[in-house]
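Novice: Coordinates for the following, if possible.
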Amino acid sequence: MPPVIAVEGLGVRFRRNRGARRSFKDLFSTRQRRVRPDDFWALRNVSFDVQPGEAIGVVGRNGQGKSTLLKLVAGVMLPDEGTVTVRDGVAPLIEITGGFVDDLTVRDNVYLTAGLHGMTRSQIDERFGEIIDFAEIGDFVDTPYKHLSSGMKVRIAFSVISQLEEPVLLVDEVLAVGDRGFREKCYRRIEELLAGGRTLFFVSHNEKDLRRFCERGLYLDKGALVLDGPIGDVLELYNSDYGT
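Specialist: Below you'll find the predicted structure:
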């Protein structure tokens, strides 16, 4: 069976100097960009495959390329080297409230966000009640999104994204701001999706969560893939390297 995610020789380069940005022409140039002294590689020579139904945990310290890798898999960032191939689609739980419009109501945001992710209006109509019930914000359906608390925003965003039918679920510790009860509710939902055959690509610093969901791990350090193996072995090496 072909992999649902195939990453080959992946590399992403950034500038340390925020004032030195790529020009518009650079973004579309087919020529190799000149390496500058203030360039650094957020990821370099990273390769791995993910099979359908696998649950992968990505570990590493802050700034080692984990979130960048997730954005590449999600298709919101392009690599400077190598390729990322994703079969079918992804349900991205990264920067989870991105794309919601402050001045629109919760109701309008549900239709807008779900529609942008490919759901038809009839599908949204059918699932709207379930989305609102799961988020536990029925009294705020016609409230402008900007008036919701941060926790309520996460609730409605997770509820919408978790209704998508794409085979790959991307999660980047977005539920850390939620209360414990709702976070556990979301985790049970993720387990349901995994039991239904979904693939999970999960970035987290929480060892308990990684062991709960994942069988396999990727350990990134200084932009390189240090170890690809069973999640227990990956966490053991990571903890050994950094004394946690």
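
Novice: going forward, measure contacts and count neighbours with C-alpha atoms only.
Specialist: OK.

Novice: Share the number of residues neighbouring Glu81, please.
Specialist: If you count neighbours by other Cα atoms under 10 Å, Glu81 ends up with 17.

Novice: For it, list the residues it contacts.
Specialist: Glu81 is in contact with 9-12, counting by Cα atoms under 8 Å, 6 or more residues apart in numbering.

Novice: can we see that at 10 Å?
Specialist: By Cα atoms under 10 Å, 6 or more residues apart in numbering, the contact list for Glu81 reads 8-13, 32, 43-46.

Novice: would CSV of these with secondary structure, neighbour count and distance to Tyr187 be doable?
Specialist: CSV is the format used below for the contacts of Glu81 (DSSP: H, G, I helix; E, B strand; the rest coil; neighbours: other Cα atoms under 10 Å; distance: Cα to Cα, whole Å):
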residue, secondary structure, neighbour count, distance to Tyr187
Glu8, strand, 15, 31
Gly9, strand, 15, 32
Leu10, strand, 21, 30
Gly11, strand, 21, 32
Val12, strand, 22, 31
Arg13, strand, 15, 34
Gln32, coil, 9, 43
Leu43, strand, 26, 29
Arg44, strand, 21, 32
Asn45, strand, 16, 32
Val46, strand, 20, 29
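
Novice: how about this one, so we can line them up?
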Amino acid sequence: MAVIEARGLCLDFPYYHIGARSLKKRLMGKSRLHTDPSNRIVVTALRNLDFRIGTGDRVALVGPNGAGKTTLLRTLAGVYEPVAGSLTVTGQIGALIDVAAGMDNESTGRENVRLRGLYRGLTDAECDRLAEEVAEFAGLGDFFDVPIRTYSAGMGVRLSFAMATAMQPQVLLMDEWFLAGDAAFMAKAEERLARLVGGADIMVVATHDFAVVRRWCNRAIRLEGGMILADGPVEEVLGGLEATA
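Specialist: A predicted model of the protein is given here:
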């Protein structure tokens, strides 16, 4: 059974671009900046988050830019390690967060797919089948066998989307980059995404698009300043956001 549970979850990032002492003093008094035990200036990205997401939940992370939505997604995916509190994620994770995540720019599209398959424990034969399936869906033609550093942004999205959605995860984490792409590709991608969302035990998506939230989700978590301001049914949380817009 898939479960995500956070208790007092906190995440800080070191801030390396503050030099003047007067600027430090001014900012420290009215922002998310503070000093850590090593006396470094850090910015609080996530602050004392408490939530539990269980099987069947389809959760939208909503809020303004800089609220902490993508940071929380990356923390759930294991990219960032909390500095305080606890986080438990049970279930195989599939992440559509960063187009370039886990990619080797000097390797071809095919080689990247095979590496991903081997990492997931697939056999050589299964990796070959996976590569052919990804190649067909991504529609990259001969570019599938050239280094991905030569790809355009759109080609990178198509390859990443095809790779990320080729294997069904229990916990699906998505940022809104998956909406990028040309119209023809997105029409095909939407059907595939619907199957992926339907097959996942848990889905968490960070987005500004309320239509996506209303279509895919049964719950919303509103973040602002790295804190949770609301957590509940979609219409209840979105209603509060729309009232303040």
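
Novice: Is it possible to get CSV of the contacts of Glu81 of the first structure that adds distance to Glu191 of the first structure?
Specialist: Converted to CSV, the contacts of Glu81 of the first structure look like this (distance: Cα to Cα, whole Å):
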residue, distance to Glu191 of the first structure
Glu8, 29
Gly9, 31
Leu10, 29
Gly11, 32
Val12, 32
Arg13, 35
Gln32, 43
Leu43, 30
Arg44, 32
Asn45, 32
Val46, 28
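
Novice: ok, which pair from those residues is furthest apart?
Specialist: Within these, two members stand farthest from each other by Cα to Cα: Gln32 and Val46, at 19.0 Å.

Novice: mind listing what the residue positioned nearest the centre of the second structure touches?
Specialist: Taking Cα atoms, centre = their mean as the criterion, Ile97 is the residue nearest the geometric centre of the second structure, at 3.4 Å. Going by Cα under 10 Å, 6+ apart, Ile97 of the second structure touches 70, 73-74, 77, 160-161, 164, 173-178, 205-206.

Novice: Sort out for me which of those residues are in helices.
Specialist: Using DSSP state H, 70, 73-74, 160-161, 164 are the members of the contacts of Ile97 of the second structure that sit in helices.

Novice: Which stretches in the first structure count as strands?
Specialist: Using DSSP state E, the strands of the first structure run over 5-15, 39-50, 55-59, 81-86, 90-93, 168-172, 199-203, 216-221, 224-230.

Novice: what's the mean distance for the longest one versus the second structure?
Specialist: Taken over the aligned residues, the distance from strand 39-50 of the first structure to the second structure averages 1.3 Å (mean Cα distance after the TM-score superposition for the first structure).

Novice: the inter-axis angle of that strand versus strand 216-221?
Specialist: Interaxial angle, strand 39-50 of the first structure versus strand 216-221 (axes from the mean of the first three to the mean of the last three Cα atoms, to 10 degrees): 170 degrees.

Novice: Next, the angle strand 81-86 makes with strand 39-50 of the first structure.
Specialist: When the same axes, to 10 degrees is applied, the directions of strand 39-50 of the first structure and strand 81-86 differ by 40 degrees.

Novice: Trace strand 39-50 of the first structure over to the second structure and give me the residue numbers.
Specialist: Under TM-score structural alignment, the match for strand 39-50 of the first structure in the second structure covers residues 42-53.

Novice: so how far is stretch 206-225 of the first structure from its chain's centroid?
Specialist: Between the centre of stretch 206-225 of the first structure and the centre of its chain there are 14 Å (Cα atoms, centre = their mean, to the nearest Å).

Novice: Which stretch of the second structure lines up against it?
Specialist: The alignment of stretch 206-225 of the first structure onto the second structure (TM-score structural alignment) spans residues 209-228.

Novice: Which positions in that stretch come out as buried?
Specialist: 210, 213, 216-228 (16 or more other Cα atoms under 10 Å).

Novice: Could you tell me the end-to-end distance of that stretch?
Specialist: Terminal residues of stretch 209-228 of the second structure lie 19 Å apart, using Cα to Cα, to the nearest Å.

Novice: How about stretch 115-123 of the first structure?
Specialist: 9 Å.

Novice: how about it: buried residues?
Specialist: Buried residues in stretch 115-123 of the first structure (16+ other Cα under 10 Å): 117, 119.

Novice: residues in contact with Glu166 of the first structure?
Specialist: Contacts of Glu166 of the first structure (Cα under 10 Å, 6+ apart): 87-92, 117-118, 198-199.

Novice: Under the alignment, what does it map to in the second structure?
Specialist: Alignment note: Glu166 of the first structure maps to Pro169 in the second structure; criterion TM-score structural alignment.

Novice: Need the strands of the first structure in TSV (columns: distance to Ser149 of the first structure).
Specialist: Listed next are those as TSV, based on distance: least, Cα to Cα, whole Å:
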stretch	distance to Ser149 of the first structure
strand 5-15	34
strand 39-50	33
strand 55-59	29
strand 81-86	34
strand 90-93	18
strand 168-172	20
strand 199-203	24
strand 216-221	34
strand 224-230	38
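
Novice: Select, out of those strands, the one closest to Gly151 of the first structure.
Specialist: Among the strands of the first structure, the nearest to Gly151 of the first structure by Cα to Cα is strand 90-93 (14.7 Å).
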